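Student: My questions are about this predicted structure, shown below with the sequence.
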Amino acid sequence: MCGWFSPPAGCAGDPRLGVGVVDEEGQRALRLSLYTDLSLRLLLYLGAVEAGGWTTTPAVARTFGVSLNHLQKVARGLTGAGYIEARQGRSGGVRLARPPAEVRLGAVVAELEGLGCLVECARGPCPLAGRCLLKHALDSAERSFIRELDRFTLADVLASPTGATLRDLIGREAEEAGEPVP
């Protein structure tokens, strides 16, 4: 199945599905929005830098090879949600507002994606509204997905090989840019 941190080659979006992807085995799978994907990446990056350390969104965008514009929007949203702190000016930047052990992945995804949004029954008049087993089944699956993600914190991910790989990547990118390692 395609991973959210760094999707493997062959993980391509299926335009007919909207939120789905097709993995290497041709199986359809749920996919998070780009906004949530970038939010999780930014949180991981900030968790990987020295505790309480500040970094810049351009440094994060370079490391992940993503749009600075998109990442800045994500940073504003995460600041508003209380996950990160931001400061302006010459010594400005972003950092985690909470210890990585207090940031549960399920809570982040639920807040950013919203719950009960796999299907939007309210988008148009539906004669099944309020009596639909499909909506109930999808909502139940979504709650299970969030519960599973809630088993993991940023600290858990950073304690895995993902954290070491990310810290190495951050160091290499900083050296190549001639910047101090955050």
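Tutor: Sure thing, it's come through.
Student: Going by C-alpha atoms from here, please, whenever you check contacts or count neighbours.
Tutor: OK.
Student: Next, the buried residues of stretch 80-87.
Tutor: Buried positions in stretch 80-87, judged by neighbour count with 16 or more other C-alpha atoms under 10 Å: 83-86.
Student: what does stretch 103-111 give?
Tutor: Buried, per 16+ other C-alpha under 10 Å, within stretch 103-111: 103-110.
Student: ends of stretch 98-117, how far apart?
Tutor: 27 Å (C-alpha to C-alpha, to the nearest Å).
Student: adding another structure so you can compare the two:
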Amino acid sequence: MRLTNYTDYSLRVLIFLASKPKGNLSNISEIAAAYQISKNHLMKIIHELGKMGVITTIRGRGGGIKLAVPPSEINIGTIVRKTEEDFHLVPCFEKGDAYCAISPVCGLKHVLYKALDAYLAVLDEYSLADLVVKPENYRTLLGIGDIDLSSTKKNKDN
């Protein structure tokens, strides 16, 4: 099974945000630079993660992005299911015109369905907190500082 870039980037965004010191805001430019990903790709992902309720976006000067719920409440299997377009491992999984001469008696598709179920069941066992056990290690690798963007705005206003 191969995840799409969309799902990969969604998980990376969540890992980045979970690595930040609690309450600190991030922005798309910061995440894009850390992973060397296009900001345009991330804009849609950030929007969708916000619609899912796993991140909060704060608009305006001093705004940014942060997790909306604790990392322990963000299930990896759920994120993968919501960000993947489909799980059609072979054409016969698709509805419509996918023709295969052996489809009526094929044992392979049942094995593949079972494998897909097992794959997703393993992902369901993990939360974002399980992935980011030592956030300081991620901060070092991603160049994440301890600067809180929301407090920077407050300091400029004083």
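Tutor: Arrived safely, thanks for sending. What you see is a predicted model; the values in this text were computed from it and never measured.
Student: how much space between the spatially most distant residue from the centre of structure 1 and Val66 of structure 1?
Tutor: Distance from the centre of structure 1 peaks at Pro127, with 35.3 Å (C-alpha atoms, centre = their mean). According to C-alpha to C-alpha, Pro127 of structure 1 and Val66 of structure 1 sit 42 Å apart.
Student: quick one: the helices in structure 1?
Tutor: In structure 1, the segments counted as helices under DSSP state H are 34-48, 57-64, 68-80, 105-113, 133-149, 154-159, 161-177.
Student: Kindly name the residues of structure 2 that line up with the first one.
Tutor: The counterpart of helix 34-48 of structure 1 in structure 2, using TM-score structural alignment, spans residues 5-19.
Student: Check the offset of the matching stretch from the chain's centre.
Tutor: 4 Å (C-alpha atoms, centre = their mean, to the nearest Å).
Student: Also stretch 127-144 of structure 1?
Tutor: That offset, for stretch 127-144 of structure 1, works out to 25 Å (C-alpha atoms, centre = their mean).
Student: about what we covered before: so how far does the match of helix 34-48 of structure 1 sit from its counterpart in structure 1?
Tutor: When structure 1 is overlaid, stretch 5-19 of structure 2 sits 0.4 Å from its aligned residues on average, using mean C-alpha distance after the TM-score superposition for structure 1.
Student: Without its sequence neighbours, what residue ends up closest to Cys121 of structure 1?
Tutor: Ala129 (6.6 Å; C-alpha to C-alpha, 6 or more residues apart in numbering).
Student: Then Arg62 of structure 1?
Tutor: Closest to Arg62 of structure 1 by C-alpha to C-alpha, 6+ apart is Glu173, at 7.5 Å.
Student: Which residue range of structure 2 does stretch 104-113 of structure 1 align onto?
Tutor: Counting by TM-score structural alignment, stretch 104-113 of structure 1 corresponds to 75-84 in structure 2.
Student: Need the contact partners of that stretch.
Tutor: With contacts defined as C-alpha atoms under 8 Å, 6 or more residues apart in numbering, stretch 75-84 of structure 2 is touched by 3-4, 6-7, 10-11, 120-128.
Student: Could you identify which of those residues has the most neighbours?
Tutor: Ser10 (22 neighbours; other C-alpha atoms under 10 Å).
Student: what residues are up against the nearest residue to that one once chain neighbours are set aside?
Tutor: Nearest non-adjacent residue to Ser10 of structure 2, counting by C-alpha to C-alpha, 6+ apart: Ile45, 6.1 Å away. Neighbour list for Ile45 of structure 2: 6, 9-10 [criterion: C-alpha under 8 Å, 6+ apart].
Student: One more pass at 10 Å, please.
Tutor: 6-7, 9-11, 13, 39, 51, 83 (C-alpha atoms under 10 Å, 6 or more residues apart in numbering).
Student: picking that back up, how about CSV for the buried residues of stretch 103-111 of structure 1, with distance to Ala164 of structure 1 added?
Tutor: CSV is the format used below for the buried residues of stretch 103-111 of structure 1 (distance: C-alpha to C-alpha, whole Å):
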residue, distance to Ala164 of structure 1
Val103, 19
Arg104, 20
Leu105, 19
Gly106, 22
Ala107, 24
Val108, 22
Val109, 23
Ala110, 27
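Student: now the match of stretch 104-113 of structure 1: how far from the chain's centre is it?
Tutor: The chain centre lies 8 Å from the centre of stretch 75-84 of structure 2; the measure is C-alpha atoms, centre = their mean.
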